[in-house]
Structures are given as structure tokens and as C-alpha cells.
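1. give me a 3D structure for the following:
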Amino acid sequence: QLPWVEEDPKEILQTVFDCMEKACEKLKQQKINLGLLKAIGISNQRETTIIWDKTTGEPLYNAILWLDVRTQSTVEQLIKKIPGKNKNYLQEKTGLPLSTYFSAVKLRWILDNVPGVKVAVKEGRALFGTVDTWLIWCLTGGQNNGVHCTDVTNASRTMLFNINTLEWDPELCEYGTGCFLLCNTGKKPIISKHGLLTTVAYQMGKKEPVFYALEGSVAIGGLLIRWLRDNLRIISTASEIEKFAASVGSSYGCYFVPAFSGLYAPYWDASARGIICGITQFTNRNHIAFAALEAVCFQSRELLDAMNEDSGIKMSTLKVDGGMTNSNVLMQLQADILSIPVVKPSLIETSSLGAAMAAGAAEGIGVWNLHPDNLAVFRWQQFEPQIQPIGQIQ
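-> Got it, this is the predicted structure:
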């Protein structure tokens, strides 16, 4: 079904096993003793929701991904129960608006619609978690006393966690049963007034301070390129969009709003739908390809403007990672639209790198520390703005 986005939790687990096996093979090829491994770091989709039977180890339903919008009616029903029908009612506690994006409403849907889950909950067999929880439980023994846990960064995206007390909130738990841009805001949470999320950025140990962030969530980034390839079929490979966009250098008035699953930050409108406009008889796939890249950049610009307003600090650079950063056309376009430098690392999978670095720096591991001086070894490529905003032209 169109608004449903699911994945088999066992397939997620198997891909992790495959990844670990390949990583170990690479280490052996480099003559590195596997006995020297000290820790494993996990980087995951935080809002994706999984529920499973702890006695059998079997998932009770597919993982419902963050992009899934089937719970829109659940959100609307919950908003009706709130004084003033204010969807930001829970924001002071959670930093989040009521939205299909987060785990609590996905869990509510599973409880209401999947036969057998309520029975498993009543009998104490059901375990709930985000992807990190599922993986940790499986990797530490599963049915044989596997560890059922999470961390504050994942918990803060369930809509059941109080980001001020850093504890599960009894009121929220009871209520729940009835391309991403982050700005580190330091040790105090800033509640957004411009449609952003307030979230936990990281905590390097139970005795270490918690750092918070403002986050802007865009539903469709890299998925837009996949849509052009698999649905519209104007490209045959993801890398072709770079060539097509570069061949025209402009969308020539063609605009793309990729609201395939509604609009996330800063609008939070689940009913919004995608549109391509400004098409003329001269528009071709090259212009649509360029418009698609522009769409990602324009969404990032909206989020950056909101962060500047909420934080009171004008951002001077944007550091990027992920598969879309392979496109130099996109990186230059992003710098031009933001009017600030865009900095891309030589190793673009920095989520995985960050998880490994955090694991090595964790309490009781201490292989290294994450002092900024130790990060100077990373290589970066910087894209400078090449156009001047109209308001600044003399």
C-alpha cells in the first residue's frame, strides 16, 4: 500500500551479519587480529519501530519505517484529545510534534491492528524497540538473556521520552497507548519555534553530559533519485542524474516538490503531496533532473533558515555526508543556495564512522578519545558559493 513502508526485521539483522562478516574478512586481509576488536557501534534509523516475542525471538510484525504514514488518522485522533488541538502539545517534554514520523504512534497502530500483539503484551512476551534495540538484543543472545536496551538518542525519537529528565515519561507512555539537518546546541535543549525538532544529539557515557540538537527532517532526499530511476525511469542509474543536471545547469523554471509522504520540517503536513510544475514544451529529463537536485537544496535552505532563527546564530558552514554527496553538482548547488560553504568528507559514510568512533571512546573501552585535535586527520573537500544572493548585489 502506498503510505505503508515496512521491512522484515530478520532481513535487517541478516544484513548486519553480512556486513560484520565482510568487515572481518577485510580485517583478516589486512593481517589484523580479530581478537583485538573491543566494541561494535550501531548507527540506525531511530524512529523505525519493531516489536517481537522474547520467548521465540520472532518478530510479531514487520518493522514500520520512519517514512510510513499509515498512522495519520491516529495522529489526528490524538490531536483532537489535546486542549486547543495543538499538535505541539508534547514539545516541551519531547522536543517533537505529534507526527506519523515517530515511534509511539507506530506502536499504537501495531497494538490496535496486529492480531496477537496485545496478547503477547499481556503475557509479558512482547518487546518493543527501535532498530538499535532489536540488533543489540539479537547480538547479545536473543532468547538467551539478550540485552533489551537503547540509548538517549534513539529514545528521544519515540515520543515517549522526556528529554529534560532523560527518562521514560509515565504520562507520555500512557498517552501513547490511547536528507536530516542537525545543529548542535550544547548542553541545554532549545525548543524550536520554527518547526524543527529538539532532540538528544549524543551522550558518551552515563556520567558524561548530554548534548542536544535542533534537527530538521526532510522525508525525501536520496529516495527522490530512486523515484526518478524506478518510477519515472528518466535515469537508469543514480549516477546519471549528475550528468543530466550538469548538461543544462538550470531547471529553467521547472520546480519539484517531492512530498511523497507529506512534508516534514518545518511544515509537518502529512496531507501534502508531490508536484512538478513550471513545465513547458522545451522541458526535458535534464531539467527535471536538475529540479530534483534543487528540491533537496531548497528543503535544506528552509531548515537552515529555521535553525538560524531558533539558535540565534548564523551557520557559517554545512558539513554533509551520505550517498548524495557523491554528486559534485548537488554539492555546488547546495553551497550556492545556502550562500555558505558546504564541506564534504573524503569518507562519506560518516554515520558508520561515527558509530565506530563512539564505540571506541565509550566508557570501559577507551581505545581513543574524541578530542577535536584527534579529528584533524580527516580530509575534506569544500564547495564555496559561486553566486551572490540578489539582496547582496551592489
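
2. when you work out contacts or count neighbours from here on, use the C-alpha atoms and nothing else.
-> Fine.

3. the host helix or strand of residue 76 packs against which elements?
-> Residue 76 is part of helix 72-80 when elements are defined by DSSP states H and E. The contact analysis (3 or more C-alpha pairs under 8 Å, 6 or more residues apart in numbering; DSSP states H and E) places helix 72-80 against helix 103-113.

4. after the helix it packs on, next one along is what?
-> Downstream of helix 103-113, the next assigned helix or strand under DSSP H and E is helix 117-122.

5. between the next helix or strand after that following helix and helix 103-113, how many degrees?
-> Going down the chain from helix 117-122, the next helix or strand is strand 126-130, by DSSP H and E. Strand 126-130 and helix 103-113 are oriented at 150 degrees to each other (axes from the mean of the first three to the mean of the last three C-alpha atoms, to 10 degrees).

6. could you also give me the structure for this next sequence, so I can compare it with the first?
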Amino acid sequence: MAKAKYVLALDQGTTGTHVSILDTRLQVVGRSYKELPQHFPKPSWVEHDLIDIWNTSEWCIARALKDAGLTGRDIAVVGITNQRETTGLWDRETSEPLARAIVWQDRRTADICQRLKAQGVEPRVREVTGLVLDPYFSGTKLTWLFQHLKGAKKRAERGDVCFGTMDSWLVHKLTGGVAHVTDVSNASRTLLMDLRTLNWDDELCSLLGVPRACLPEIRGNAEVYGTTRGMRSLPDGILVAGMAGDQQAALFGQACFEPGESKCTYGTGAFLLMNTGTQPVRSTAGLLTTVAWKLGNTTNYALEGSSFIAGAAVQWLRDGLKVIKKAPDVEALAASVKDSGDVVFVPALAGLGAPHWRPEARGLFAGIDRSTTVAHLARATLEGVALQIHDLAEAMRKDSGRNIPVFKADGGAAANNLLMQYQADLLGVPVVRPRNLETTSLGAAFLGGLGAGVWTSPDAIRRAWKADKTFKPKMKPEVRARHLEKWKQAVSRA
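-> Below is the predicted model of the structure:
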């Protein structure tokens, strides 16, 4: 184990970057956060600037060290977690981006997905990757970039261009351009990796027009990928070890180590994952089969249901409709009315994900009349987030053959008591919120510490996990049935 005693978790998310510094008891001693600029050049297009992502990360690292009263030399290891599927290309030698990154929410490749479906290849794609053909994933984003960036594909074929999801970009920058790697959890979201072999699949690379030479090396989730080099905020030589996509990191941070254990993260989107053990479970209900993590020679898989819009709906109320000044204000506004007044909101602001997979769907308020106020809209928005998760949970029960006896919730929106209570009412099972809502960062820190030898087994994270509050279901069955029927009708019209 390194002499330094602290682990730095770099959590690069869709709307901003978090950095947490934890001690060996997994207690947070310093943290920082900075919002990330969003770019919407056309309807349904969402982009990030890779340089913004790196500059924001460096700023947050420096600020978290200051908050903890530490220097960079006190850090033993950096662990990484990231928004998944977001797709970037950069010059291998200079690290200059070729274009803005295409964010996971972006829907510009819907036509590409439709053409591939028309060719009849989706069953094969699903068999190999566990995914569906949807603009959500990285593969068709890469297809689009190589079609639209002049000369990029030839450069990629020569190996002069690097493709990466944000884990790869961060490791590249942390190591001064030395390492070009990804981990199995992020690679499993690209439409390019074989779930069983954990290798890039030549057939799918050819189908999507992606040169193998631009792809990163696929690694496990608790390994040393390199050391820091040339950074403003950290000295050279600190281990970079341990990374996972944000939802897999949250599953790890929620101590869901046994088959059947599940969590839901309420972030920009909402994501429900169930650990299915060492064998992938194929979905018949519109869910995804994905890699949870690989530790040593053991790979764990998960079933996943993804709702593209959760906290982003509250951001839209704040920034688009301007009905609230700060995101946390939504709870008080929603609680100022006893119910939504029969208003139903379908949060299809970026299409509908699992189990519907309708990229053409658009957001919808139904049931508005002259009595409707902004408070009803706010409450319906929160309820729409929870109703999406109910659909995912039902699909997961069907696919796994397991009930979810307790529902672990995390992410920023899990702090909303009204949302958590309504979720428990819809599911009919207790919703448990942990004391540390930043379980994504916790998972990244722990994977980094495992990779660097700070910890030797997952037992420490089990001991560190503590519940904050349990929300028990209160809604009568007939009321629940009425809410679900109104939701079903609204979704059919979105």
C-alpha cells in the first residue's frame, strides 16, 4: 500500500464534475463540484467540449484538495467514474479533440439505427452486446462522426486518432497522453464489445464502420492504468487505478455485491441496475444486459433499465420554463398542492428509453385544464420520473424472476422526500436512501483503492454503507392502479 492515505474519486457527470477525497475509512474529507457547459446546436443534439471536461476536472481536483486541507502528495490513488456512452475523438499525439463529444442523450443517429434495423441486424447485435440499436449508445455516434468529419476515418485507420468514452479521455489526460484504455463496464455500452469474451467484436466494428486501430484497450475495473503526468493539480507519479461507468460504480458503491441486489440512481437520467451474478441474463422485456464489473478474473453482470430524463426534467423546469430558481426548490413547490390535479408528465425530452425504446417520443403534459398551476406541473414532473422507474422495475422482475424486496436509491434527486415517497407508493416496497448519496463517487474511490492495494476486499464498503431514511409505501392499491392507468395512456400518446 502506498504511504499516502487518501483516495481521490473523479466523478465526471453529464451536467457537472464532482471530486471527492476519502480516507481509508471511506469518510469524505474534501469535495468540490462544478457545472459543465451544455451545447445544443440543433434539436435533439447534445454536445460537450472535451477541453471543458478536462479543465473542469482539474479545477475540481484543486478545489477538493483545498477543501480537505491536503496537497496532491497526500493522494495515494485516483479512481474514475463517468457519464457513459458519451463519445469523443482526439488526436493521439497532440490530445486535440477532433470535434465536440456527442453526449449519450443525443438522438442524431436515430436514422442510422433505423437503417440498421431495416437490414435485420438487431437480433445479432443484441446477442453479442446485450444492447438494442438506439442512438443512446456509442457505436452509432462513432459511425456519424466518421461520416461527417473529413479525413477522420483514414486517420483512425492509421491509429492517429483515439476514440474514447469519458473514462478513456480522463485517463489519457491524467497520464499525460500515455494510456489509451477503457474498462469493461464502459466498453459494454459501445455496441462494439462481446459480452462474453470482453473483447472488441470485429463483425460489429465492420458493421458500424469503426476502425479497430482507434479503440482503447479493455481492462478490468480495479487495476493500475498508469500514473499522473504533467498535471497542474497533482504531482507526477500518483496511481490511476480503478474506474467504472457511473451506474456500475453506483451499484458497487451501494454494496450490491450479491445476485438480486439492486439500486436506482436519480441523476440527470435515472438508472435501475440489478446484479445478476457471473452469468449475463438476456432480457425479453426491453432491458439491457451489461457488465457490472470485473475484479481479477471474475466478471459480474447486471440487468439495467435506463430513463434518459430524471434530474434533467427539474433542470428544464428551472432553465427552460423558469418556474423555479434552484433545483431543490421543486420539492416545496410540488408539495404546495395535495396532488398533481390529474396532470401527467411523460419525461420523454430525449426520447423514451427502456422498456419502451422509442427515440421519436417527445415530452408530454396530459390532463391540463384551467385549474392547473405551476405547482401541479412541478408535482407531475416528479411523479413522471417515478412512474418511469416503476416500468423499469416491473420489467426487471419479469426478466430476472426475482422480486426487489428493498429499493436502494441514490443520486442528487434521491434527496427529494416527496419523490422518494411516491416511488415507494408506486413500487409497493420500501425505498432506502443511504447517508452518502454520492455512491457513484464512493464506488469509484473503492475501485481505485482496490486497484492500488489500499483495500483488499469489498468488506470495507459493506461496513461503510449506512441507511439514512426508509420510505414505506402508503398508497392504497386502487389509487396506485389509477395513477398507473393514467400514466399508461399518456405514454401511448408521447
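
7. TM-score for the pair, please.
-> Aligned and superposed, the two chains score 0.93 in TM-score terms (TM-score structural alignment, normalised by the length of structure 1); 381 aligned residues with a C-alpha RMSD of 1.8 Å.

8. equivalent range in structure 2 for the helix holding residue 76 of structure 1?
-> Here helix 72-80 of structure 1 aligns to structure 2 at residues 110-118, judged by TM-score structural alignment.

9. check the mean deviation of the helix or strand following the helix holding residue 76 of structure 1 from structure 2.
-> Following helix 72-80 of structure 1 in sequence order, the next helix or strand is helix 91-94 (DSSP H and E). Once the two models are superposed, helix 91-94 of structure 1 sits on average 0.9 Å from its counterpart in structure 2 (mean C-alpha distance after the TM-score superposition for structure 1).

10. where in structure 2 does helix 91-94 of structure 1 fall?
-> Going by TM-score structural alignment: helix 91-94 of structure 1 matches residues 126-129.

11. the helices in structure 1, which residues?
-> 9-29, 72-80, 91-94, 103-113, 117-122, 131-139, 152-155, 170-177, 222-227, 240-248, 285-311, 328-338, 350-361 (DSSP state H).

12. now those helices as JSON lines including mean neighbour count and distance to residue 185 of structure 1?
-> JSON lines is the format used below for the helices of structure 1 (neighbours: other C-alpha atoms under 10 Å; distance: least, C-alpha to C-alpha, whole Å):
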{"stretch": "helix 9-29", "mean neighbour count": "13", "distance to residue 185 of structure 1": "32"}
{"stretch": "helix 72-80", "mean neighbour count": "16", "distance to residue 185 of structure 1": "29"}
{"stretch": "helix 91-94", "mean neighbour count": "21", "distance to residue 185 of structure 1": "16"}
{"stretch": "helix 103-113", "mean neighbour count": "21", "distance to residue 185 of structure 1": "24"}
{"stretch": "helix 117-122", "mean neighbour count": "15", "distance to residue 185 of structure 1": "38"}
{"stretch": "helix 131-139", "mean neighbour count": "22", "distance to residue 185 of structure 1": "24"}
{"stretch": "helix 152-155", "mean neighbour count": "22", "distance to residue 185 of structure 1": "14"}
{"stretch": "helix 170-177", "mean neighbour count": "14", "distance to residue 185 of structure 1": "24"}
{"stretch": "helix 222-227", "mean neighbour count": "18", "distance to residue 185 of structure 1": "26"}
{"stretch": "helix 240-248", "mean neighbour count": "18", "distance to residue 185 of structure 1": "34"}
{"stretch": "helix 285-311", "mean neighbour count": "21", "distance to residue 185 of structure 1": "7"}
{"stretch": "helix 328-338", "mean neighbour count": "21", "distance to residue 185 of structure 1": "20"}
{"stretch": "helix 350-361", "mean neighbour count": "18", "distance to residue 185 of structure 1": "19"}
